[in-house]
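Provided below for reference: sequence and predicted model.
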Amino acid sequence: MTDLAWAAAQLKARQPDHSLPQGLYTDQRAFAFDLEAIYRQSWLMAGMECELPDPGCYLAFSIGDWPVLVVRGKDGTLRAFHNTCRHRGSILCQNGYGSAPKLVCPYHRWTYDLDGSLFAAGRMGEQFDKSAHGLSPVALRVVAGAMFICLAADPAPFDEFGERFSAYAGPLDFSQLKLAATDLLVEQANWKLVMENARECYHCPTGHPELSQSFPVHMSRHFDAFRNPQVEAFNASMDAAGLPHTAIEGPWWQIARFALNPGSTSISMDGEPLCTRPLTRANGGDVGSLRWAIDPHMFAHATADYVIVFSCMPVGPQETHVFSRWYVHKDAVEGVDYQLPALKELWLKTNMQDKELAENNQRGVLSPGYRPGPYSLEAEALVARFTDWYCSLAQDYVAAHD
């Protein structure tokens, strides 16, 4: 059986509104398939444009085995490239942030301008055409201060998400952010188990006691209000402030603004703001949380005082890297307007709790006694949506390559 036929058989065996067949969480073939069929075909959030403030600034990162580079050109334009030299394929820039007037391959010193064009290649002869050997581009869209990339040759439509995201995120002016902190967590669990956990709060009341202080852990799907008077009052205040809040979604994205627990204006240990230099003063700083999520890999929350972005990248069939980034207003001063340990505390605790839950889930899925179980469509509606999306995109890929 070919790997593609194996994947097709696994997908066919999936029961509606149930978790996935065992092999899709455990097998090396599933890992290779997911990179090609899911991560390569999807729009992914690369970060915020504030992370690359000046010409020559770059961000290098990996999507599975694939190195990617985002760089700000001399003209101020952000561009994305495959992070591989057009000579013999060496990586140009190691993962992380950097700044350089040109991009120089460490192997044979081929040198590229910041727009990706080849500037110099020694000892290649008079007939060598530099214009034919620029860096290979990656699709990049910058919307409302956030950067999104797609490795597909023909990316999925983006404009509807871009327009909606701009409307919801615009009032917070993400262009005025700065990166305050980052964190990397290595989880011994399949990326789909990590994301299924991230798409529900069924486990939150007992799994995240600290998060439950400010976060409405008992709501379902897009934090539906169920005619809760406190939430209805919040929605009315958002209407008065001109802040969109209605939950909306597309094939691979969701956006909503929702009320936090009574008395809370930030997602923090006590519900109090973590930064005194706010992103917005609308409604007295009580704007709940703007949540956006992109399948396959991320969710984010933006309150009036900070932004947290959670992103997961598959490393192996049972290993996932979870990246967290915290952003505050660019004029906020560490130690004065915010304390870094306090800014990170709640999400570090929450992520560690989720790591334990996901790894425990992975160990159980490996059991010969594992059988796909039914989702709670009240508490796990977004998990069912995620697995439905995964299976649909995977089946489309199989059909296109069969």
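Yep, it's here. Note that the coordinates shown come from a computational prediction; the quantities given were computed from them, not determined experimentally.

okay, CA-based contacts and neighbour counts for the rest of this
Will do.

contacts for stretch 240-252 next, please.
161, 167-168, 171, 222, 235, 238, 254-258, 282-283, 290, 294-296, 389 (C-alpha atoms under 8 Å, 6 or more residues apart in numbering).

below is an additional structure, to be compared with the one above:
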Amino acid sequence: MTAPTVGAAPAETVDDLVARRVAGQSLEAPFYTSPEVYQRDLDVIFARNWIFVAAAAEVPEPGDYVTIDVGAYSVIVVRDDDEEVRAFHNVCRHRGSRLLQERQGAVGNIVCPYHRWTYGVDGKLMFAESQPPTFDKSCFSLRSVHVRNLSGLVFVCLAQEAPDDFDAVAEVVAPHLAPYELDRAKVAVSYDLQEAGNWKLVMENNRECYHCDGHPELTTAYFPLFAYEPEDITPRLKPLYDRYVKAAGALAEVRAAHGLPLTDHRELDTRVVGYQLSHLPLDGEGKSFAPDGAAVCTKLLGSVQDAAFGDLSLHMQPNSWFHLLSDHAVVFSVLPTSTGTSVLRTTWLVHPDAVEGVDYTLDALTAVWRATNDQDRALVAGTQAGCANPGYLPGPYSMVEDDVEAFVNWYVTRLREASA
């Protein structure tokens, strides 16, 4: 038997990693490769915070549902008979069977496949065979999950007590979302992209445009300048920046004419429900994500009246971002699936009366973000492989990666608070 080494250093903990995190630098490798960190992420980030799970348009009618898996959790998001969006744990109150197996569908009632316990879409137990006269159905409703429908964007929180600043953020964000009427939109298409990278790498990649030269399809319409200050503009970027300034001025006039709030907001790491909202101009025609900013759908969303309406960009910590344009919206969510893998779900929304093949084609609607997502998937996979390399050391963020630093700071702060 080998004797333990005298004076051996104790095993490093997640709290040790959090305590020595250096501001302004990328995270150490275990944050992306350690099973212990991954489990902490599930327990602290995804089980205690508000996470984006679906567009309300995915459950347009009573009985329509989607299911979401987060670690060991499975959640049902369903529209009830009063047309309210509800969320429940996907667990039968009898002996724990999973109730709904499919990613999406429609039900009259929720029926357990094991012993046929039957629940209404409001979660109340309606039927349970062979129970004694003393059995009280009202004691065995489905367990509710905190849910908020923010102007057509559905968030859930798995904790018993949800962070209480969501409503304050919603009060700021909702007036900006109002013209798009996402609650009335319809899903044109949705797809899942399997990422060979830790969920944080997917989010960090999204939070900067330092790499946007690698997105030629996107940057024909999208100005890759949202994190730049005038002093950051290099001679190479000057012509692009001049177009950006001109387009931003024109967009401000359109926003004012619509009576919209003109102030953008950035509270990415200064509150628990971190967010950023910016109404950005588009290049070229300024209408949508098509070459040179052209439109991709002939029907405008909601009450939007001007096709050159730019891009309302919303980031929500920890797992989502959104682009709302005059003619469609794209919503993104990231969920962890293992230490080194995650899934990116992308959903395109259009006007409820828009007809595929008449008002839009799926190829034109989705081309830019399908290409961009695939390009980012390769970048994330390469970064995951690099972080797992023993030669990796944290590097400094550039002057235009403030939002990456804000994401990482928000994340580390949540872990630190949970250990306090």
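Yes, it's here. Keep in mind that what you see is a predicted model, and the values were worked out from it rather than measured.

show the buried residues in the contacts of stretch 240-252 of the first structure.
161, 168, 171, 222, 235, 238, 254-258, 282-283, 290, 294-296, 389 (16 or more other C-alpha atoms under 10 Å).

out of these, which sit inside helices?
Phe161, Tyr168, Asn235, Met238, Trp389 (DSSP state H).

what segments of the stretch 101-250 of the first structure are helices?
Counting by DSSP state H, counting those that start in this stretch, the stretch 101-250 of the first structure has helices at residues 159-169, 191-198, 204-207, 229-241.

which of those helices is buried the deepest?
Greatest average neighbour count among the helices of the stretch 101-250 of the first structure goes to helix 191-198 (a mean of 22), per mean count of other C-alpha atoms under 10 Å.

hey, where'd the strands end up in the stretch 101-250 of the first structure?
For the stretch 101-250 of the first structure, applying DSSP state E, counting those that start in this stretch gives strands covering 103-104, 111-112, 118-120, 137-143, 146-150, 177-187, 248-249.

where's the aligned residue in the second structure for Trp66 of the first structure relative to Met316 of the second structure, distance?
Here Trp66 of the first structure is matched to Tyr73 in the second structure, going by TM-score structural alignment. If you measure Tyr73 of the second structure against Met316 of the second structure using C-alpha to C-alpha, to the nearest Å, the figure is 21 Å.

got it, and Arg48 of the second structure?
According to C-alpha to C-alpha, Arg48 of the second structure stands 15 Å off from Met316 of the second structure.

same deal with Thr263 of the second structure?
17 Å.

same check, this time on Ala248 of the second structure
Taking C-alpha to C-alpha, one finds Ala248 of the second structure at 23 Å from Met316 of the second structure.

for Asp122 of the second structure, same thing?
Using C-alpha to C-alpha, one obtains 28 Å as the distance from Asp122 of the second structure to Met316 of the second structure.

pick out the residue nearest the middle of the first structure.
The centre of the first structure sits closest to Met298, judged by C-alpha atoms, centre = their mean, with a distance of 2.9 Å.

which position in the first structure aligns with Leu301 of the second structure?
Checking TM-score structural alignment: Leu301 of the second structure goes with Leu279.

same thing with Ala159 of the second structure?
Aligned partner of Ala159 of the second structure by TM-score structural alignment: Ala152.

that match contacts Gln41, correct?
Yes. With contact defined as C-alpha atoms under 8 Å, Ala152 of the first structure counts as touching Gln41 (4.9 Å).

of the two, give the one with the bigger neighbour count.
Per other C-alpha atoms under 10 Å, whichever of Ala152 of the first structure and Gln41 has more neighbours is Gln41, with 20 against 17.

which position in the second structure pairs with that one?
Counting by TM-score structural alignment, Gln41 of the first structure lines up with Arg48 in the second structure.

check contacts around the closest residue to that match other than its chain neighbours.
Spatial nearest neighbour of Arg48 of the second structure, excluding adjacent residues (C-alpha to C-alpha, 6 or more residues apart in numbering): Ala159 at 4.8 Å. By C-alpha under 8 Å, 6+ apart, the contact set of Ala159 of the second structure is Ala47, Arg48, Asn49, Val145, His146.
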